[in-house]
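Asks: coords below, sequence missing:
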């Protein structure tokens, strides 16, 4: 299959697609032929990504915390063959230094928003008997995280949710898979380690077998594969894109 065209004609949505990993996913899906809608609250950044990608990429502006608006926008811009739940936020702090407001914010964006998107896109996928749910988790979700307990809990929940969606929807030809980035060099990472600086970045590099931070494009390549037609026999899986972090930490 021609990789440049393996998503030709498929309709995709990507949450948090205005920057970082999300923007790389949007670019890769568009390069492979998909029609993509970026769901993001940063309209300016989202439109910059869309304009760079061309006419097959559009923008839907919303705050993912507003589930009612999300349902409406998906109804207006869909139906979708591919849904990538990428939006996420992190906070580098020990658990005793977090508040209930922190917990709610981290769980809402990292986990509950994926619930809302998946619930909104599944009926059309079931009717069409085809769909790809791709959830961007984190290696923290299966390894834990010193200084990121709530984030890790949310991403661990996302892994279990993904497997459950795979179990419930296999009969409709719908797959659901989790992609787990390790340390990826993005603005979100650098913001999350606020104050840790180069020393913490070096420690992250050292935690991988490949001794480097990953790139957003590394993650996007994995997403494009599991979102493709040729990945129809891949479901309920948890794919680490982390430079061998899981093995390095064993």
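Replies: Great, that's in hand. Values in this document were obtained by computation on a predicted structure and should not be read as measured data.
Asks: Could you use CA atoms for every contact and neighbour count after this?
Replies: OK.
Asks: starting at the chain centroid, how far to stretch 239-250?
Replies: Its chain's C-alpha centre lies 18 Å from the corresponding centre of stretch 239-250 when counted by C-alpha atoms, centre = their mean, to the nearest Å.
Asks: in that stretch, what counts as buried?
Replies: Using 16 or more other C-alpha atoms under 10 Å as the burial criterion, the residues of stretch 239-250 that qualify are 239-243, 245-246.
Asks: who's in contact with it?
Replies: Stretch 239-250 is contacted by residues 138-139, 143, 177-184, 207-214, 218-219, 222 when judged by C-alpha atoms under 8 Å, 6 or more residues apart in numbering.
Asks: can you tell me how far residue 63 sits from residue 173?
Replies: Distance from residue 63 to residue 173, counting by C-alpha to C-alpha, to the nearest Å: 30 Å.
Asks: Next: residue 131.
Replies: Computed with C-alpha to C-alpha, the distance linking residue 131 and residue 173 is 7 Å.
Asks: report the longest helix in the protein, please.
Replies: As assigned by DSSP state H, the longest helix anywhere in the chain is helix 149-169.
Asks: tell me the secondary structure for the residue in the chain sticking out farthest from the centre?
Replies: When distances are taken from the C-alpha mean of the chain, residue 96 lies farthest, 27.6 Å away, according to C-alpha atoms, centre = their mean. Secondary structure, DSSP: H, G, I helix; E, B strand; the rest coil: residue 96 is helix.
Asks: Who are the contact partners of it?
Replies: By C-alpha under 8 Å, 6+ apart, residue 96 has no neighbours at all.
Asks: what does stretch 146-165 rub up against?
Replies: Contacts with stretch 146-165, where a contact means C-alpha under 8 Å, 6+ apart, come from 90-95, 103, 106-107, 110-111, 114, 135, 137-138, 140-142, 144-145, 176-178, 235-238.
Asks: Determine how far that stretch lies from the middle of the whole chain.
Replies: 12 Å.
Asks: Which strand runs longest in the protein?
Replies: Under DSSP state E, the strand in the chain containing the largest number of residues is strand 174-181.
Asks: what's the distance between residue 65 and residue 35?
Replies: Looking at residue 65 against residue 35, where the rule is C-alpha to C-alpha, the gap reads 25 Å.
Asks: And here is the other one:
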């Protein structure tokens, strides 16, 4: 299709799951893609699985110096997809300061650092797309993930503030908010439910899928479709939005 021909996209958390699906979709749309994540071996395997058409850089998004170095190596980005994230669950009474800070560092500060690194080139070019992968947890509350919910709510607040600030500069800033998606994070959640409740894996997956009116988990490719749509040149009027990809769970 080549609708993003000539554009350079950076995707964080891109070695698996939603990030890898996004990278694959943006490549199919003609973009040049740089994968970023913490695990070099996983990144190398992901790039190979994409046919060797993607570059990759190791980065810890919670570390501003690591982010600055990775973006300097990758080169100017026209598109930034902030997908890197972690979800840790615990009752609030057992969510200590370290866990709370880790959720903020990865899910909110990580996006903040990456936007700061990517934005100067976008401003110079007079064009850019920033898509933050949030969660339906930013649109509502979920039990036992208070710190994660707080970080994702903050991410959408950052999205909206920057959307207004950059609206006249050719840059859009949006968020996609997936429901429970069939990724490694959900597999970890399923294992946690099995371990703590004694339910079977099938029962745990069904419990997570029950919140989706379609009765299923979202597929990473469906989230990637929404991300790619927001990156298109024709999407310039879509700005400051938080789009739920959740089968109608939230409206």
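Replies: The structure has been received and is ready for your questions. Bear in mind the structure is a predicted one, so any value in this text is a computation, not a measurement.
Asks: ok, and the closest non-adjacent residue to the aligned residue in the first structure for residue 23 of the second structure?
Replies: For residue 23 of the second structure, the aligned residue in the first structure is residue 26 (criterion: TM-score structural alignment). Counting by C-alpha to C-alpha, 6 or more residues apart in numbering, the nearest residue to residue 26 of the first structure once its immediate chain neighbours are dropped is residue 17, at 6.3 Å.
Asks: what residue of the second structure takes the place of residue 113 of the first structure?
Replies: Counting by TM-score structural alignment, the partner of residue 113 of the first structure is residue 110.
Asks: scratch that, residue 37 of the first structure is what I was asking about
Replies: Under TM-score structural alignment, residue 37 of the first structure pairs with residue 34 in the second structure.
Asks: quick one: the strands in the first structure?
Replies: Under DSSP E, the first structure gives strands at 11-15, 35-40, 57-61, 82-85, 131-136, 174-181, 238-241.
Asks: how about those strands, which one is nearest residue 227 of the first structure?
Replies: strand 131-136 (5.5 Å; C-alpha to C-alpha).
Asks: Which stretch of the second structure lines up against that closest one?
Replies: Against the second structure, the aligned range for strand 131-136 of the first structure is residues 128-133 (TM-score structural alignment).
Asks: Equivalent analysis for stretch 155-162 of the first structure, please.
Replies: On the basis of TM-score structural alignment, stretch 155-162 of the first structure is assigned to residues 152-159 in the second structure.
Asks: what sits against residue 224 of the second structure?
Replies: Neighbour list for residue 224 of the second structure: 18-19, 21-22, 25 [criterion: C-alpha under 8 Å, 6+ apart].
Asks: Matching it against the first structure, which residue comes up?
Replies: Aligned against the first structure by TM-score structural alignment, residue 224 of the second structure finds its counterpart in residue 220.
Asks: now that match: how far from residue 17 of the first structure?
Replies: Using C-alpha to C-alpha, which is the criterion applied here, residue 220 of the first structure is 11 Å from residue 17 of the first structure.
Asks: who touches both of the two?
Replies: Overlap between the neighbourhoods of residue 220 of the first structure and residue 17 consists of 24-25, taking contacts as C-alpha under 8 Å, 6+ apart.
Asks: sorry, back to before: to which residue of the second structure is the residue farthest from the centre of the first structure aligned?
Replies: Counting by TM-score structural alignment, the partner of residue 96 of the first structure is residue 93.
Asks: any idea how far that match is from residue 147 of the second structure?
Replies: Distance from residue 93 of the second structure to residue 147 of the second structure, by C-alpha to C-alpha: 11 Å.
Asks: same thing with residue 232 of the second structure?
Replies: Distance from residue 232 of the second structure to residue 147 of the second structure, counting by C-alpha to C-alpha: 33 Å.
Asks: Please say which of the two ends up with more neighbours.
Replies: Under the criterion of other C-alpha atoms under 10 Å, the comparison of residue 232 of the second structure against residue 147 puts residue 147 first, with 24 against 17.
Asks: Show me the residue at the heart of the first structure, geometrically.
Replies: Residue closest to the average C-alpha location in the first structure (C-alpha atoms, centre = their mean): residue 86, at 2.4 Å.
Asks: Look up how far residue 138 of the first structure lies from it.
Replies: Between residue 86 of the first structure and residue 138 of the first structure the computed distance is 11 Å (C-alpha to C-alpha).
Asks: so where do the helices sit in the first structure?
Replies: Using DSSP H, the helices assigned to the first structure run over residues 20-31, 43-53, 67-77, 100-107, 113-128, 140-143, 149-169, 187-192, 197-206, 216-226, 245-248.
Asks: Most tightly packed of those helices?
Replies: helix 20-31 (a mean of 25; mean count of other C-alpha atoms under 10 Å).
Asks: Next, the mean deviation of it compared to the second structure.
Replies: In this overlay with the second structure, the average offset of helix 20-31 of the first structure from its partner residues is 0.8 Å by mean C-alpha distance after the TM-score superposition for the first structure.
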